[in-house]
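K.L.:
okay, predicted coordinates and the sequence, questions at the end:
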Amino acid sequence: MTTRQLENVNEILRKHNKRKSALIAILQEVQKEYRYLPEDILKYIAAQMEITPAKVYSVATFYENFSLEPKGRYIIRVCDGTACHVRKSIPILNALRDNLHLSDKKHTTDDLMFTVETVSCLGACGLAPVITINDKVYAKMTPDAVTEILNTLKEEALHEVAQ
């Protein structure tokens, strides 16, 4: 763990007074900061809160929103609920995977720029097929439209690096 990470985690722990009842909130803040829950940070949290690493891991693995694997800067969720599936969400998923060189086993690009996940429902059936990118909803998607969005995001990222 870097000095910067240590300072960040200590600040989160201080904010919650290391209360055992705040474990979920602490993990949420850590994940927001790092886009996943690094193993060394989980062990550190357990030691600082005087709880077992097993307890921290059980909470981190119980809730679906927590991830023990690094996620990309852009988290793309493809809805595959009934309405989206019938309106061809799978070709959209395939276009994303092809464009980003991902598969059903590999969800995150090597540069940690993109993570692609499927979800059972995004609750926007009338807009099907739907994806979200960092929780922003994109309606009535097509493989071509999703490729355009990816190209725009990649371009924006390149501009940010150049500045």
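P.N.:
Structure received.
K.L.:
use CA for all of it now, contacts and neighbours both
P.N.:
Noted.
K.L.:
three-state assignment of residue 12?
P.N.:
Three-state assignment for residue 12 (DSSP: H, G, I helix; E, B strand; the rest coil): helix.
K.L.:
same thing with residue 115?
P.N.:
Looking at residue 115 with three-state DSSP, the answer is strand.
K.L.:
and it, how many neighbours does it have?
P.N.:
23 (other CA atoms under 10 Å).
K.L.:
what of residue 5?
P.N.:
For residue 5, the number of neighbouring residues by other CA under 10 Å comes to 14.
K.L.:
quick check: it vs residue 156, distance?
P.N.:
Distance of residue 5 to residue 156, given as CA to CA, to the nearest Å: 27 Å.
K.L.:
which residues of the protein fall in strands?
P.N.:
Counting by DSSP state E, the chain has strands at residues 74-79, 114-119, 131-133, 136-138.
K.L.:
of all these, which lies closest to residue 160?
P.N.:
Smallest distance to residue 160 across the strands of the chain (CA to CA): 14.4 Å, for strand 74-79.
K.L.:
tell me the buried residues in that closest one?
P.N.:
Within strand 74-79, the residues that qualify as buried are 74, 75, 76, 77, 78, 79, counting by 16 or more other CA atoms under 10 Å.
K.L.:
take a look at this one as well, against the first:
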Amino acid sequence: MDSHEQLVQDLVTKYGEGRENLLPILQGVIEQERYLSEDLMLKIAKQMSIPAAEVYGTASFYTFLDTEARGKYVIRVCKTITCAMKGKNQVIQAIENFLKIKLGETTIDKKFTILQTNCLGWCHKAPAMLINDEVYTELTPELVVKILNEYKNRK
């Protein structure tokens, strides 16, 4: 049994084979592997006896369940109208300029990925972004560069 099969088996044992447990199992895989590879989704489908299309459909529906490899730090910029009105586009431009990549891309060193996401729930402090599990609000281009410099200097 390879490590992926063991991971899936452990999660299915923990949560149960019922269809209602698919989301916590997918989240458990993300915690361990950082994304849901095709191999992992097939193993989940097999272990839970559900169609692979259902596993993939669920994974691709939720923007926080990545189905492709991402950088060590995933930057998710809120794309709501509130964030747009408060300067989201300038924030994205500052991130792209600093990291030398475009929205949807990952840096060559696999350290950063930039994505847009639906509402983060911080409209009252827009514009907002998430870097992995850390929320940053009331962003300006200057503040974003300062934040990214801190991440860039982490080991």
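P.N.:
Okay, I see it. Here the structure is a predicted model, which means the values were calculated and not measured.
K.L.:
what's the TM-score here?
P.N.:
Once superposed, chain against chain, the TM-score is 0.84 (TM-score structural alignment, normalised by the length of the second structure); 155 aligned residues with a CA RMSD of 2.2 Å.
K.L.:
and the strands of the first structure as CSV, adding distance to residue 59 of the first structure?
P.N.:
As requested, the strands of the first structure are exported to CSV (distance: least, CA to CA, whole Å):
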stretch, distance to residue 59 of the first structure
strand 74-79, 22
strand 114-119, 21
strand 131-133, 26
strand 136-138, 27
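K.L.:
out of those, flag the one nearest residue 34 of the first structure.
P.N.:
Counting by CA to CA, residue 34 of the first structure lies closest to strand 74-79 out of the strands of the first structure; the figure is 12.7 Å.
K.L.:
residues in the second structure aligned with that closest one?
P.N.:
Per TM-score structural alignment, the counterpart of strand 74-79 of the first structure in the second structure is residues 73-78.
K.L.:
what about the matching stretch, how far off from the first structure?
P.N.:
If you overlay the two and look at stretch 73-78 of the second structure, the average distance to its match in the first structure is 1.9 Å (mean CA distance after the TM-score superposition for the first structure).
K.L.:
in the top helix by length along the first structure, which residues are buried?
P.N.:
Criterion DSSP state H: the longest helix present in the first structure is helix 143-162. Under the neighbour-count criterion of 16+ other CA under 10 Å, helix 143-162 of the first structure has 143, 146, 147, 150 buried.
K.L.:
how close does the counterpart of the second one in the second structure sit to residue 132 of the second structure?
P.N.:
To tie it back to what came earlier, the one meant is residue 146 of the first structure. In the second structure, the residue equivalent to residue 146 of the first structure is residue 144, according to TM-score structural alignment. When CA to CA is the yardstick, residue 144 of the second structure and residue 132 of the second structure sit 15 Å from each other.
K.L.:
which residue is nearest the centroid of the second structure?
P.N.:
In the second structure, the centroid-proximal residue (CA atoms, centre = their mean) is residue 64; its distance is 4.3 Å.
K.L.:
residue in the first structure paired with that one?
P.N.:
Aligned counterpart of residue 64 of the second structure in the first structure: residue 65 (TM-score structural alignment).
K.L.:
and the gap between that match and residue 28 of the first structure?
P.N.:
Spatial separation of residue 65 of the first structure from residue 28 of the first structure under the definition CA to CA is 9 Å.
K.L.:
and if you look at residue 88 of the first structure?
P.N.:
The span separating residue 88 of the first structure from residue 28 of the first structure equals 33 Å under the rule CA to CA.
K.L.:
re earlier: out of the buried residues of helix 143-162 of the first structure, the closest to residue 108 of the first structure would be?
P.N.:
Taking CA to CA as the measure, residue 108 of the first structure sits nearest to residue 150 out of these, at 14.0 Å.
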